[in-house]
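**Q** sequence and computational prediction follow.
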Amino acid sequence: MIQGTTSDAGKSVMVAGLCRCLHRRGIRVAPFKPQNMALNSAVTSDRGEIGRAQALQAQAAGIAPHVDMNPVLLKPSSDQRAQLILQGRALEHMEATEFHDYKKVAMDTVLDSWRRLQIQYEALLVEGAGSPAEINLREGDIANMGFAETVSCPVVIVADIDRGGVFAHLVGTLELLSPSEQDLVQGFIINRFRGDIALLQPGLDWLEARTGKPVLGVVPYLHNLQLDAEDAIATEQACDTDEPLRVIVPVLPRISNHTDFDPLRTHPGVDLQYIGEGEVPPPADLVIIPGSKSVRADVAWLRHNGWEKYLQRHVRYGGKVLGICGGMQMLGAQVNDPQGVEGEAGTSIGFDLLPLSTTLAPGKTLRQVTGHLSDGGCFEGYEIHCGQTQVEPGTRAFVHFDDGREDGALSADNQIAGTYTHGIFDQGESCAALLRWAGLEAAVTEDREVLREREIDRLADALEQSLDLGAMFPQWFTP
């Protein structure tokens, strides 16, 4: 089990890389995250929902993602409320205090999934959540040491040296664990190191002497590592032209599946900017309104931050607008929530840029899809949304699925489009078609899947060179 001293210490990346290391040696390995809290999710082939990081880890292991790999997923809809998803199925929204009391039931679900995976695979690589040293969350823990102790799983703790304070993080985390939990800790990994390892060695020697635990490796900082983020928004870019296509995306308070835009961030002809609260949106060629876990609250946030007037001006001067999932809902006339699916029941006025209206309802549409865009470009993607959208008759569909269904809408002047489909930038053909629609000529692109494979191998190469895999996996690697 890989646990971390903090969020974003490198747990997800370590599990992905180690999955690939074992997979290369013919080991049947699978990832497992007992409890995840993230708004970036993936749809499995059996129409379940799991964290996107676990889907990436499954790819690294050479297997299809399955709901048992992430049996408990929490998708925050406010600071104190989240949707609970067990084994891929959305159940209900819970307050934080409610979920704390619900953990006994959730642990039973976790162990049920764990036992099934144990039967199918030789090795399971487990990812913790946040930090195991959160004192207020220790009671009934199912995400870190509570799970590790229940199944007697050895633990490695990873820390991010690029943040600073790495020795305090590691020593402090270990000190706050109980004696039985400390016994499970097999050692430490230091992540994202820059510089001469010789200058770090005295600190490593001190750490081992102070804790009695070995440092299993120091992983170098892998610049511009292009892997799907679990939740944090990646901002590194590959733009290398003086006249790029300018794309902006508002960072909604409950933005979801922003990994949709990673292919744009890594495109050499695209300048992608995320615009946060209080920031003035700059001139752009394309504005993308992303998915949201709280559509009505986020459309209110956009209005409060001046985006309605910005969009009106942007369209008036010929700019393109694309809404994906909740973003498409916001571009319509209104979003109705009569049953309070996302919070308080009511209706919100949309931006009225597309001839459609949406009514939210309990239950979630989850499916993998294939098809083509209205202007060409085949894709493989997925749908993950609540409610139904009614498009006015005579409106052009933006997406055509291979099963004969249509999705989304395209404005009569060809400036504004919307779709429920996630992943339409991932395939080179559909991404190129979208970029040409937005104004980028000769938009040559690479399939995201090809890039993911290359980056997973790059990560695994680095781990094989920097970690003592023989100490971590003596049955498969020669010490």
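**A** Thanks, I have the structure now. Numbers count the residues shown, from 1 in each chain.

**Q** for the rest of this, base every contact and every neighbour count on C-alpha atoms.
**A** OK.

**Q** any buried residues in stretch 159-176, and which?
**A** For stretch 159-176, a neighbour-count test (16 or more other C-alpha atoms under 10 Å) marks Ala159, Asp160, Ile161, Val166, Phe167, His169, Leu170, Thr173, Leu174 as buried.

**Q** that should have said stretch 375-387, apologies.
**A** Judged by neighbour count (16+ other C-alpha under 10 Å), stretch 375-387 contains these buried residues: Gly377, Cys378, Phe379, Glu380, Gly381, Tyr382, Glu383, Ile384, His385, Cys386, Gly387.

**Q** contacts for it next, please.
**A** Here stretch 375-387 makes contact (C-alpha atoms under 8 Å, 6 or more residues apart in numbering) with 42-43, 325-326, 358-373, 420-424, 426-427, 429-433.

**Q** measure the nearest residue to Pro250 once chain neighbours are set aside to Leu286 for me?
**A** The spatial neighbour of Pro250 that comes closest, neighbours along the chain excluded (C-alpha to C-alpha, 6 or more residues apart in numbering), is Ile275 at 4.7 Å. Shown here: Ile275 relative to Leu286, a distance of 13 Å by C-alpha to C-alpha, to the nearest Å.

**Q** any residues in contact with both of these two?
**A** Joint contacts of Ile275 and Leu286 (C-alpha under 8 Å, 6+ apart) are Ile248.

**Q** what about the two, which has more around it?
**A** More crowded of Ile275 and Leu286, by other C-alpha atoms under 10 Å: Leu286, with 25 against 15.

**Q** from what I can see that one touches Leu264, true?
**A** No: in this structure, Leu286 is not within contact of Leu264 by C-alpha atoms under 8 Å, at 11.4 Å.

**Q** which of the residues in the top helix by length along the chain are classified as buried?
**A** Longest helix in the chain by number of residues (criterion: DSSP state H): helix 96-120. Within helix 96-120, the residues scored as buried using 16+ other C-alpha under 10 Å are Phe99, Ala106, Met107, Thr109, Val110, Leu111, Ser113, Trp114, Leu117.

**Q** and which of these is nearest to Asp298?
**A** Phe99 (24.2 Å; C-alpha to C-alpha).

**Q** got the contact list for stretch 331-345?
**A** 77, 293-296, 323, 329, 346-362, 418.

**Q** mind checking the end-to-end distance for that stretch?
**A** Stretch 331-345: ends 20 Å apart by C-alpha to C-alpha.

**Q** buried among the contacts of stretch 331-345? Need that as a selection in PyMOL.
**A** Applying 16+ other C-alpha under 10 Å to the contacts of stretch 331-345, the buried members can be selected in PyMOL as follows:
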select buried, resi 77+293+294+295+296+323+329+347+348+349+350+351+353+354+355+356+357+358+359+360+361+418
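
**Q** next up, a structure to set beside the first:
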Amino acid sequence: MIQGAGSNVGKSMLVAGIARACVKRGMSVAPFKPQNMSNNAAVTADGGEIGRAQALQAMACGLDPLVDMNPVLLKPESEIGAQVIVQGKRFATMKARDYGKQKSKLMPPVLDSFRRIGKDRDLVIVEGAGSPAEVNLRAGDIANMGFASAANVPVVLVGDIDRGGVIAQLVGTHAVLPPEDEALIKGFAINKFRGDTTLFAEGMDIIAARTDWTPLGIIPWFADAWKLPAEDVMDIASRKGGAIKIAVPRLNRIANFDDLDPLTATADVTVEIIEAGRPLPGDADLVIIPGSKSTIADLAHFRAQGWDVDLAAHVRRGGHVLGVCGGYQMLGTEIIDDDGIEGAPARVPGLGLLNVRTVMVPHKRLALSEATYLATGDRVSGYEIHIGMTEGPDCNRAWLSLHGRNEGATSADGKVMGCYLHGLFAADAFRAAFLASIGKPVTAHDYTQSIEDTLDALADHLEAHMDIHQLLTLAG
């Protein structure tokens, strides 16, 4: 189990890299994360949803994503509450305090999933969440030491030297853990080192002496990490590419923004995440309104920033707009939630850029889908993960064919489009054709192969700087 001495130490990427390294050694490997918190979900081959990071880790293992790889997924809907997904399906919506009281009851399904995912495999690599040093959360824990103890899994603790204070991160974790939890940690590694790793040799010795954990290596900063799908939207914000400018307003509950990953990986494209309080840029070629976990609340947030005014001006200048899922719903004339599915019952006006309206419905649609881009006949693969049904005159100008039915809507002038299908831009031919249709041709780029190549490079990076053999020895 790879645990972190803090959040964002690189656990997800390390699990993917170690998994690919072991696959290249000829082993049968699977990823596992007991509990994840993310609105960036992936639809699985067995009809559920898991964290996007576990889908990437499955790819590193050469596997289709399955619900057992991430049995508990928390999808924040407000500052204090989240939807709880258990083994791929909605379990409940809870406030954080209530979830804290109930989470121990989820250990049995977590362990069931762990046993199933490990059946007939050489190795399962488990990813923790946050930090085990948060001992105030230890009671009922299923994400870190609670799981490691229940499943009797040896732990490797990873520190992030890029933030500074890495010796304190690791030695401090050792100091605050109860003895039975500390005994589960067998090794440690330092991640995100910039420069000459030999300069931290003494630091490694100090940590090893104070903890009695086995040092597994100092891992230099992996420069190509940006080429892998992002788990956090903030990982996209710093990616600058080419002359084509795509602006993406950062919604409070932005969800399933993996639609942006293939665009950020395209040499001719710059994707700019627009934070609250900033206007939408006047020189954007395309504005993408992404998915949302709370469409009505995020529409209110959108208006509060003045982005509705900016977007209307963008359209008047001849700019293009694409709404995906929740963004598609916002572009219509009205969103109707009479049953209070997203919160209090409400009917709110949309942005009015598409002549469609959305009615929220209790059933969430989860599906892997194959579609055709009607303008060119290009095939695309994607997924649907939404509540709500959208209908209206602009649906008569659908731009996708999905399972034999029309999907999506287009404004009369062709400048504004929306659809429910995520993952479109991973299809190279569609991506090129769509950008060409807005007058912005791009250089050909094999997106999926670039991810595979980056996973291979990451595996080689870890083989060079991390003692994989010793890690496997610790894993038994």
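**A** Okay, I see it. Values in this document were obtained by computation on a predicted structure and should not be read as measured data.

**Q** could I get the TM-score for this pair?
**A** Once the chains are laid over each other, their TM-score by TM-score structural alignment, normalised by the length of the second structure reads 0.96; 472 aligned residues with a C-alpha RMSD of 1.5 Å.

**Q** one step back: quick check: whichever helix or strand comes after the longest helix of the first structure compared with the second structure, mean distance?
**A** Remark: after helix 96-120 of the first structure, the chain's next helix or strand is strand 123-126, criterion DSSP states H and E. In the superposition against the second structure, strand 123-126 of the first structure averages 0.6 Å from its aligned positions (mean C-alpha distance after the TM-score superposition for the first structure).

**Q** which secondary structure elements does strand 123-126 of the first structure contact?
**A** Judged by 3 or more C-alpha pairs under 8 Å, 6 or more residues apart in numbering; DSSP states H and E, strand 123-126 of the first structure is in contact with helix 11-24, strand 29-32.

**Q** rerun that using 7 Å as the cut-off
**A** Counting contacts by 3 or more C-alpha pairs under 7 Å, 6 or more residues apart in numbering; DSSP states H and E, strand 123-126 of the first structure packs against strand 29-32.

**Q** list the contacts of the strand it packs on.
**A** Defining contact as C-alpha atoms under 7 Å, 6 or more residues apart in numbering, one finds that strand 29-32 of the first structure is touched by 19, 22-23, 54, 57-58, 61, 69-70, 121-127.

**Q** endpoints of stretch 58-76 of the first structure, how far apart?
**A** From its first residue to its last, stretch 58-76 of the first structure covers 24 Å (C-alpha to C-alpha).

**Q** give the aligned range of it in the second structure.
**A** Stretch 58-76 of the first structure corresponds to residues 58-76 in the second structure, going by TM-score structural alignment.

**Q** Three-state assignment for the residue of the first structure most remote from its centre, please.
**A** Within the first structure, the residue lying farthest from the chain centre (C-alpha atoms, centre = their mean) is Ala209, at 37.4 Å. Secondary structure state of Ala209 of the first structure, per DSSP: H, G, I helix; E, B strand; the rest coil, is helix.

**Q** identify the residue of the second structure aligned to it.
**A** For Ala209 of the first structure, the residue aligned by TM-score structural alignment is Ala209.

**Q** from Ala436 of the second structure, how far out is its match?
**A** According to C-alpha to C-alpha, Ala209 of the second structure stands 60 Å off from Ala436 of the second structure.

**Q** likewise for Tyr420 of the second structure?
**A** Using C-alpha to C-alpha, Tyr420 of the second structure is found at 21 Å from Ala436 of the second structure.

**Q** looking at these two now, which is surrounded by more residues?
**A** More crowded of Tyr420 of the second structure and Ala436, by other C-alpha under 10 Å: Tyr420, with 25 against 12.

**Q** which ones are touching the more buried one?
**A** Here Tyr420 of the second structure is in contact with Val324, Cys325, Glu384, Gly408 (C-alpha under 7 Å, 6+ apart).

**Q** just Gly4 of the second structure next, same as before
**A** Contacts for Gly4 of the second structure (C-alpha under 7 Å, 6+ apart) come out as Lys11, Gly130, Ser131, Leu157, Val158, Gly159.

**Q** count of neighbours near the third one?
**A** Around Ser131 of the second structure there are 22 other residues, counting by other C-alpha under 10 Å.

**Q** same question, the first one
**A** Neighbourhood size, Lys11 of the second structure [other C-alpha under 10 Å]: 27.

**Q** run the chain-centre distance for the strand ranked longest in the first structure.
**A** Secondary structure of the first structure per DSSP state E: the longest strand is strand 356-373. Here strand 356-373 of the first structure is found 19 Å from its chain centre; the criterion is C-alpha atoms, centre = their mean, to the nearest Å.

**Q** how big is the offset of it relative to the second structure?
**A** Taken over the aligned residues, the distance from strand 356-373 of the first structure to the second structure averages 1.2 Å (mean C-alpha distance after the TM-score superposition for the first structure).

**Q** which elements pack onto that strand?
**A** strand 41-43, strand 334-337, strand 378-391, strand 399-401.

**Q** just put the ones you listed in CSV and tack on distance to His93 of the first structure.
**A** Putting those into CSV (distance: least, C-alpha to C-alpha, whole Å) gives the following:
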stretch, distance to His93 of the first structure
strand 41-43, 17
strand 334-337, 15
strand 378-391, 13
strand 399-401, 31
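
**Q** and of the ones you listed, who's closest to Leu245 of the first structure?
**A** Closest to Leu245 of the first structure of those is strand 378-391 (C-alpha to C-alpha; 21.5 Å).

**Q** okay, now the aligned partner of Met13 of the second structure in the first structure: neighbour count?
**A** Aligned by TM-score structural alignment, Met13 of the second structure pairs with Val13 of the first structure. Residues near Val13 of the first structure, counting by other C-alpha under 10 Å, number 24.

**Q** what does Leu225 of the first structure give?
**A** Leu225 of the first structure: 15 surrounding residues under other C-alpha under 10 Å.

**Q** nearest spatial neighbour of it, chain-adjacent residues omitted?
**A** Per C-alpha to C-alpha, 6+ apart, closest to Leu225 of the first structure is Glu455, 6.6 Å.
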